[in-house]
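Student: Coordinates only, no sequence provided:
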């Protein structure tokens, strides 16, 4: 009788029975363990495949490492001091920024235009979506090899231009055209993914809002500027960051098509890193270039992320 009274008093005072409290704690611990089990593969992958190798890169950057002669000497920050005085590194970063800026403008603009077009309810629209997305599933090497033949001096593009009475340039051997040609090739390769992301965002815009604005007399351009763009701003941020990171790390088309030429007109920083490591066998200095590239890309991504509050208005 006394125990029953104590249990009732505990309930009245807001307390929980000991067994029920311990069961809730066990359930909470079990939920935490299940959550850790699900995220642990990703965390382990990031640590093993990302942080640990990057730590080794920093370590190698502080050494003079030439495997062919067995040299591995500690030099501290000397490799980073070389970076500050290396004209080739500065020139490569300028070329990389030019490549990235032009690619981002063309890729994002074309992806948005295609997404707006393919968001219409037209016959055969699924076929067009597949057509524009199909380059994404093609091997990057195969894609570049095919384009290498198309943009050759006697290739398919110049052959088509000759039919129109136009004498096309040597696209990959003219310093004025080489970088632009590579940008266009990369745009066609990657525009499909951004198009799909934009298309998914556009389909998530409530039709009721656009219909209400249309009834109030808003033009299609005003609806797009005042309703659609603000609602898809998070996707624009995502696409911008992904495209920027990919553009700063371009390698395959440079390696196969131009090898940094003609001259140094397409010598981006990633290809300079490759040549420093595997042609000059200066792995320590190449590691320092890699660290610098990582810091620059991280800084650009952080800058984009820090400005999101100015134009992404629906963050929680």
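Tutor: It's in. If you're wondering where the values come from, they're calculated on a predicted model, not measured in any experiment.
Student: Please make it C-alpha for all contacts and neighbour counts, starting now.
Tutor: Will do.
Student: The stretch 51-200 of the chain: helices as residue ranges?
Tutor: For the stretch 51-200 of the chain, the helices defined by DSSP state H, counting those that start in this stretch occupy 52-61, 78-85, 87-118, 125-133, 140-150, 156-163, 178-203.
Student: and residue 300, which of the ones you listed is closest to it?
Tutor: Closest of the helices of the stretch 51-200 of the chain to residue 300 is helix 87-118, at 11.0 Å (criterion: CA to CA).
Student: Tell me which residues of the closest one come out buried.
Tutor: Residues of helix 87-118 classed as buried under the neighbour-count rule (16 or more other CA atoms under 10 Å) are 89, 91-93, 95-104, 107-108, 110-112, 114-115, 118.
Student: Please compare the first structure with the one that follows:
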């Protein structure tokens, strides 16, 4: 029996191995595998957005083109009739005025108070942790419970007027006067959510370099000038974020109006969302309610786009 030598082994023909199909090599490239992994990671968010955001938006627009009477079981195509009703609705200008007044007041008071509290609590003083907790605690309180408590406080014989009588002041009926009802609702909402914006501003303030203030002090700039020339520009991205969040939230207010004033006195506090609720769930005009939803979506979209486009004029790092 012949023993194979090294030369015979080296010259033996190699056994061919089966190469992967060319099509498989073309499809499963490393780039495609990375893309697939990325799509799998964002798939839950995409599915959630499609099911709970885009699909409801499409259905609302579809419903706005119909007359839908749930009690009668009628669902009839109406075309643009609901949108014509929107243009001819005599109550809509007052509703939009109340909505604008509420949003403007809420945004102005909320952002101003939140920034003031953040600046004060950013100082090195005793008890700042306690005050941060106190101002933020209403954010985690149930909205309905918070509103009910304030409803009792703002009654004619409630706690607010009781405290005013101790100093000889006869307080008004806060929730029944046209001049005070809107201010009362705004104040309740401001105190409820000011802590959230305060925390955001506080985080932004702590990221401002201390060297900028030291250099400004050496140049003779006072605290007020430092605030407008250093603090505001440096935290302007956070101001943009909080303004967008607050504007969108102010246009979606419902529970406060429903619990405190029910849109009254008269229609002075009937904002768009509450008017939508009345038309759809009290008067059973679901088609017109869907049309009001489309109007609300358009207003929120336009205001958000306007704020985003204007950021280049005043937001730091965006110019």
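Tutor: All right, it came through fine. Here the structure is a predicted model, which is why all the values come from computation and not from measurement.
Student: related to what we said a few turns ago, present the helices of the stretch 51-200 of the first structure as CSV; the columns should include distance to residue 294 of the first structure.
Tutor: Formatted as CSV, the helices of the stretch 51-200 of the first structure follow (distance: least, CA to CA, whole Å):
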stretch, distance to residue 294 of the first structure
helix 52-61, 9
helix 78-85, 13
helix 87-118, 12
helix 125-133, 29
helix 140-150, 23
helix 156-163, 37
helix 178-203, 21
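Student: Ok, which of these comes nearest residue 269 of the first structure?
Tutor: Closest approach to residue 269 of the first structure among the helices of the stretch 51-200 of the first structure (CA to CA): helix 87-118, 4.9 Å.
Student: separation between residue 203 of the first structure and residue 241 of the first structure?
Tutor: Relative to residue 241 of the first structure, residue 203 of the first structure is positioned 21 Å away (CA to CA, to the nearest Å).
Student: The two: who's more crowded?
Tutor: Using other CA atoms under 10 Å, the more surrounded residue of residue 203 of the first structure and residue 241 is residue 241, with 19 against 13.
Student: Name the nearest residue to the more buried one, ignoring sequence neighbours.
Tutor: Nearest non-adjacent residue to residue 241 of the first structure, counting by CA to CA, 6 or more residues apart in numbering: residue 301, 6.3 Å away.
Student: Could you find the counterpart of the one you found in the second structure?
Tutor: Aligning on TM-score structural alignment places residue 301 of the first structure opposite residue 304 in the second structure.
Student: ok, its match to residue 149 of the second structure distance?
Tutor: In this view, residue 304 of the second structure and residue 149 of the second structure are 33 Å apart by CA to CA.
Student: Show me which of those two is the more surrounded one.
Tutor: The neighbour comparison of residue 304 of the second structure against residue 149 (other CA under 10 Å) goes to residue 304, with 17 against 11.
Student: got the end-to-end distance for stretch 195-209 of the first structure?
Tutor: Per CA to CA, stretch 195-209 of the first structure runs 23 Å from first to last residue.
Student: and that stretch, which stretch of the second structure?
Tutor: Stretch 195-209 of the first structure lines up with residues 198-212 of the second structure when matched by TM-score structural alignment.
Student: Pull out the buried positions in the matching stretch.
Tutor: Buried residues in stretch 198-212 of the second structure, counting neighbours by 16+ other CA under 10 Å, are found at 198-202, 204-205.
Student: Same question for stretch 161-173 of the second structure.
Tutor: 161-162, 171, 173.
Student: who's in contact with it?
Tutor: 154-156, 160, 180 (CA atoms under 8 Å, 6 or more residues apart in numbering).
Student: Who are the contact partners of residue 237 of the first structure?
Tutor: So residue 237 of the first structure contacts 304, 308, 312 (CA under 8 Å, 6+ apart).
Student: In the second structure, what residue corresponds to it?
Tutor: Using TM-score structural alignment, the partner of residue 237 of the first structure in the second structure is residue 240.
Student: Can you say which helix or strand has its match in it?
Tutor: Using DSSP states H and E, the element containing residue 240 of the second structure is helix 236-251.
Student: mean deviation (superposed) between that helix and the first structure, please.
Tutor: Using mean CA distance after the TM-score superposition for the first structure, helix 236-251 of the second structure ends up 0.6 Å from its aligned counterpart in the first structure, as a mean over the superposed pairs.
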